[in-house]
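1. dropping the sequence and predicted coords here.
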Amino acid sequence: MHDSPHDDPSAPSGGDQPLPFGHLPDDVPARPSAGRPAGSTEGRKRAPEARPTEKSSDRKPRAPENVPADVVDVVWPTSGREVGSGSRPAARSAQEALTSAAPAKRATSSEDRADEAANLLPAPTEVFGKDGRVVGWKGFKLSLFQLNAVDAIRQGRNVFVSAPTGAGKTLVAEYAIEDAVRSGNRCIYTAPIKALSNQKYRDFQNDPSIDVGLMTGDVTINPGGRVLIMTTEILRNAIFESPRLLQDVDYVIFDEVHYLDDRERGTVWEESLIFLPPKTRVIALSATVENVEELGGWIREIRPQDLDVIVDTKRPVPLSHWLHTENAGTVDASKADRVRKREAEIAAKEEAKNGGRRSSRRGSRRGRRGGRGGGRPMPPDPTALFDEIIERKMLPALVFSFSRKDCERLALKNANRRLLSPDEEIKMDALQEELIELFQLDRGHLKGEVFKLARAGVAYHHAGMLPIYKEVVERMFTRGLLKMLFTTETFALGINMPARAVVFAGLRKYDGISFDWLRTRDYMQMAGRAGRQGIDDKGFVFQLLAGGDVKDAPIERWIKGKPEPVTSRFRMNYSTLLHLVARIGRDNVSEAWEKSFHSYQNREKNKKARERQRRDQMRLISRHLDLLDELGYLDGDKVTAKGEIARRLGGYELQVTELLFNGAMETLPPRAIAMVFVAMIHEERRAAQRPWVPASMFGGTRRSIDNVMGDLLQAEARFGIDPPMKLPDWGLTPATLAWCGGMSMEELEEELAINPGDVCRVFRMAIQLMRNVKRSIDRDWDLAEHLDDAIESINRDEIDARKQLELG
């Protein structure tokens, strides 16, 4: 089972022979002193003095791409007096959002709102250099890329920042937030995953001066907040369905914008950037990508404000890359060719020993065979490598694996190491008691696997876990009480939890077709979690490979190559087309594709190829519109009542709307309605694992719905639409009905062999879809009340996302 950043390394040099790990240079510190990461936003203090107002005309033009000499000589004041010898006073900037308690009356003009914010809030320090540029903020000296980004924000420009993991991109986002709210406006911060949205919400919630809201689909809290945290899908839906939500929004911050080339969800980023209101400025934050200028050029073209592309390639903490095989031990990764030679010699000796037959050893490490990448490799034994990492005091370590089962297996295997000191064991016991009380968990959880492993300083973390368990693990890790965390790649996405070392227990990943070597960009983002800024002099990255894999592994590409370029995944779905017809008319829908990154990238092709691809896209759009005509969602240039419902759903729009108008759900009890919406969302991770569902579980209803969906699929086929829409997957029907009947999650896991984390994710998405349906239909329709009952039947205990967020 599998869950669905980088600079030149500063590895120590070796001699003529492969450098064993035991001979690492002596400058590797055993236990560096703790400190706060430079550029970190945690633990910052606020100054009490107010910042003088500044007109846009007072802003200085952007300086050349280097730090001015006088910046180096800045005196960091404590009294708010002049900085250096410049004539400009040391201004104080304010985190000027409203307080968490919303005012009784919202200001009606930007000037009033700015005055209101200034009167309510204390003001943290903003330090200016002699040339008028902001060179320090909240007690931190800005790095070069932060300096340039802040310049661009103060000049009212869009900003696209590409920098390595851990370089301090978040500071740019937080400065933009402050710039928006001190002007009396609002700011939206988008994240690619709900866990990151929740973390950002908590970060801002801890600041009593910020009026923050959260919208993830699972949870909506204070949607009128001055700072709104949301997933990108919610932003995209708001652009089309709730434009009032975007009033007074000065900036939208797109964190992890390189997600634009995600195969399944990337189009959401493109649509959001294209259709965002013209007055709204954009702050795009990305890991290191190869075609940053191309992506920036596209954003510059589709947004009315000018854009600064700001690139930083230097990691704040350098990385040292190492390769480990069973035969060679641990070797400087830059000496990979020597390891390949040694492994080839060993393989040749084994072949000679076997009478000319090649050793089956490599083949025995293969699982299923696939395409170019082959099948999933069996991981080599990491015990020796872990022993060396522990001996060299390189903990804490993040160990990445792309198999949930392997994460759990490795954690259990290393639980006997007892990595906590007696003092840390006491702290862990106290923390576990605190978490049990905080999340209102039964004390029996203390005897469960997650808590027992943690008392040894070990844990696993993956998408198959219940969200509350993942959060418990994250809290333990941030307290410094987990020394080895075995996790899938989702842990590397945005969440600020670095370690001293990163270990790749596997370097092949399933890409939807086969198991293939990691992309450079993915390797860089995960490797970038090594090295804690302000604590470690270096971060250590270890590649664990089977001897037979060393020959083909792209080791040099990972540590020295350029990350892959971002490519467009733009495709207009039915909901988007209906929105565009309603907004700009059917004849103008093709203009939306002309603004896509896909179209922008095609300009590099020769004229014939470019025109051919444009014709193909126009033909595809026309087919979709013709299908919507035939099914009654459009009447020429008009969106029908049926189409109005569909365009508000923002997902599964044709499947759900057809069922609504077919009447298939009119007489169903709440638990059966929940079953239908779960089936819409669910998709078995392995088709061969799809369970048999007895006919007694609403078999007639399921057949009726399958027939409606079959008609839809045939209609798409007639119009040549590919890929086809998703059909219902009834594999979670037993679990859904049992859960609605009151069964606990533990009982579901034991009796039905379900994966709790996957079930929780699907149930929460089904709840979100049911809420969208209820919001889209007439409130007097009897089905609206039935939907409320269906939501209530499923939204309890571990599934209740709002409860978990409020408890934590």
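-> Received it, and whenever you're ready, just let me know what you need.
2. make it CA atoms for all contacts and neighbour counts henceforth
-> Fine.
3. elements contacting the helix or strand where residue 201 lies?
-> Assigning secondary structure by DSSP states H and E places residue 201 in helix 194-205. Packing contacts for helix 194-205, counted by 3 or more C-alpha pairs under 8 Å, 6 or more residues apart in numbering; DSSP states H and E, involve strand 212-215, strand 227-231.
4. here comes the other one, which I'd like you to weigh against the first:
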Amino acid sequence: IQGYGIGKLKHLKNLREYAKRQTGKKRKTKQKDDSFLDQDLGDKQQNKNTTKLKEDIIETDLIPYLRKKKQLPCLYFCFSRKRCESNAHFFASLHELKLLDRKKQEQILEQFDALCIQFDIVEEKLITSFRKLIACGIAYHHAGMLPTLKEVVERLFTSGLIQLLFTTETFAVGINMPACTVVFDSLEKFDGVNFRYLKAREYHQMAGRAGRRGIDTVGYVYAQVDPQYATYTDVSKTISDKIEPITSQFNLSYSSILNLYEKYGDDIYDVYTMSLSNHQNYKRIADLNNQITQLEEEQQSLPVPTCIHDNINGMKQIEGYHQFKRKNAKKRENLQVELATFKSRTSRGKSRKKELKKKTAPLYRKMKRLNTELSKNLCHDCYQRPECTSRYQAIRKTEHYVNNIKKRQTNIADFQRDQIAARLNVLETLGYVEEQKLLPRGNTASHLYGYELQLTQLLFRGFFERLNEDEINCLLIAIVSEPRKDGYFKRLKHKRILSILGAAWNEIVDIQSVENGHDVSEITPLLELRLCSAMLAWSRGCEFDTLTDYAALDPGDFVRTFRLVIDQLRQIRRAMTGHTALIDKLNRCIAKINRDVVDAERQLRIGQDDLFEDEKDNKSEQNGGEIHG
């Protein structure tokens, strides 16, 4: 692995700071030239005219270096969609960076145009700007793109014509498309909570794409590291540390529990003991046991408080002193509050002062008594009290650690078993199981994978019979959508659908109430209404390009969410075998959503047709231009 910005970090230039200084010089010059105009235009226009450094782009000569060393094509991993796009446009704007000669440029544009026609995406908004990137041998790839456009990019990259592909880490999983070089835009990523360095497993998963079998003898890996923030230890841990072990993500859903309960009954707990999760829990418990043993040995070696007075247990004495001191301080605090209250209520004047003195005298006597009681304690004025306190705190701190670890042990040992029992209790309360048998609701839910409780409750409450196709689609997208904190979403104003969603909301609240009553750890999520307007418009036949009027989502996110709704509708259809009228309605629901770019089978058919045409061409060439039956 060849490191750019890894190893001797002091040799890496801080390009960001340099760029800021250069931009600052340009900014000052421009402000001087336009100063008299800016006075009249105001702050808003002044800010508009001021050149601002793009914080999300680090200028670098790495790509020209790769081109010079003939280390292209390159997979350039970024950890946000926006960064993939901005980096691609930035490098495409560098006129001195020529990654393709004229012949290859014509070749890649010809293939791109043909694929866009084949996948029927010529009229999509992004195609014009994307074509400019392709002409430079540059592209980007992330989950927010249309699946058809991602397919086009993947085919062009496979052809070897795309020289620089900016992509998120998902490209390294499940897609076998290696390159000569891999570049990391950063070794840090945001995991949804905090920024952290890549784990060794994540790093090697992506770095492993460097080097094409049968083409490259060496694969090159580079990482951009800012020495102002990075440390050698952090970077070294990412690229050189041992790969983390696989950890179980065991989490039995209601559907899984129903299927296992139908087959094994109460022996479902024995089935869990055969899982990887249980095996790893045994190891965690053993590790915690070792920690407890080590801490208890340390505790035995800690010095114990000793009292200078005869026949006094030093540990009990100093512990009692601190307990008494805390209670004493609390009582004095309460007395201070009472005194302040009396003073605030008493008006000025000699007679009032006498009255105040009379009322507060008992309080002052109590405070004096508390101080006297504290001073009489053997430890209060003892010269050895600081040392005894230090020893006492060290022992209690170790005991606290041991108790916490023991609680963790108990939680690990019992958690999954307790959660299975809790979920079974929920299913029994809601009428899904009885005496180790599945009831009708349980049979239905056992055929649904994901959102099984919400869907089953709504099915048995008659929602799907009463609603029309558009209303069902809106209800489903409210169930499957994940909460989003930001971005524009058009509010749903359809009164009937809002009433339906309100009734469904109450059904889910009832489910949550039962789950909370049985201490289920992950309760059923409530409805998410932000995409309902977009789904209603799509179900009624709007164009795909107009969906951004209803929600600020990337095209790929619309497609993925709509396909998730289709998947749930198909599961319900499969679970409702024999209910002809409902199945027909569900088919109409699917047909309203599964069109244009949302239709995954259409994309697959187009790809297969292309492969079939290639086979025909190959046979034609082998047979002198004729195809024989």
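-> That came through fine. Predicted, not measured: the structure shown is a model, and the values here were computed from it.
5. residue 116 of the first structure maps to what in the second structure?
-> Alignment note: residue 116 of the first structure maps to a gap in the second structure; criterion TM-score structural alignment.
6. neighbours around residue 116 of the first structure, how many?
-> 19 (other C-alpha atoms under 10 Å).
7. any idea which helix or strand carries it?
-> helix 110-120.
8. which parts of that helix are buried?
-> For helix 110-120 of the first structure, burial by neighbour count (16 or more other C-alpha atoms under 10 Å) applies to 113, 114, 115, 116, 117, 118.
9. now check the second structure for the residue matching residue 526 of the first structure.
-> Residue 526 of the first structure maps onto residue 206 in the second structure, by TM-score structural alignment.
10. what residues are up against that match?
-> 77, 169, 172, 182 (C-alpha atoms under 8 Å, 6 or more residues apart in numbering).
11. tell me how far the lengthiest helix in the first structure is from the chain's mean position?
-> Longest helix of the first structure, by residue count under DSSP state H: helix 607-630. Between the mean C-alpha point of helix 607-630 of the first structure and the mean C-alpha point of its chain there is a distance of 32 Å (C-alpha atoms, centre = their mean, to the nearest Å).
12. mind listing what's buried along that helix?
-> 610, 614, 617, 620-629.
13. returning to what we had before: kindly reformat the contacts of residue 206 of the second structure as TSV containing neighbour count, secondary structure and distance to residue 468 of the second structure.
-> Formatted as TSV, the contacts of residue 206 of the second structure follow (neighbours: other C-alpha atoms under 10 Å; DSSP: H, G, I helix; E, B strand; the rest coil; distance: C-alpha to C-alpha, whole Å):
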residue	neighbour count	secondary structure	distance to residue 468 of the second structure
77	27	strand	45
169	19	helix	41
172	20	helix	42
182	27	strand	51
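14. onto which residues of the second structure does stretch 710-726 of the first structure map?
-> The counterpart of stretch 710-726 of the first structure in the second structure, using TM-score structural alignment, spans residues 509-525.
15. residues near the closest residue to residue 209 of the second structure other than its chain neighbours, how many?
-> For residue 209 of the second structure, ignoring the flanking residues on the chain, the nearest one in space by C-alpha to C-alpha, 6 or more residues apart in numbering is residue 178 at 4.5 Å. Applying other C-alpha under 10 Å, we find 22 residues neighbouring residue 178 of the second structure.
16. alignment lookup: residue 178 of the second structure to the first structure.
-> Checking TM-score structural alignment: residue 178 of the second structure goes with residue 498.
17. next up, the contacts around that match.
-> 529, 530, 531, 532.
18. so where do the helices sit in the stretch 101-250 of the second structure?
-> Under the criterion DSSP state H, counting those that start in this stretch, helices of the stretch 101-250 of the second structure are mapped to 102-118, 127-135, 147-159, 200-207, 232-240.
19. is it correct that residue 334 of the first structure is in contact with residue 558?
-> No. Assessed by C-alpha atoms under 8 Å, residue 334 of the first structure is found out of contact with residue 558, at 10.7 Å.
20. list the contacts for residue 783 of the first structure?
-> Per C-alpha under 8 Å, 6+ apart, neighbours of residue 783 of the first structure: 665, 666.
21. repeat that for residue 402 of the second structure.
-> If a contact means C-alpha under 8 Å, 6+ apart, then residue 402 of the second structure has 292, 295, 296 as its contacts.
22. do the same with residue 56 of the second structure
-> 83, 86.
23. list the contacts of stretch 526-541 of the second structure.
-> With C-alpha under 8 Å, 6+ apart as the criterion, stretch 526-541 of the second structure contacts 470-471, 473-475, 477-483, 489-492, 505, 508-509, 544, 547, 550-551, 562, 592-593.
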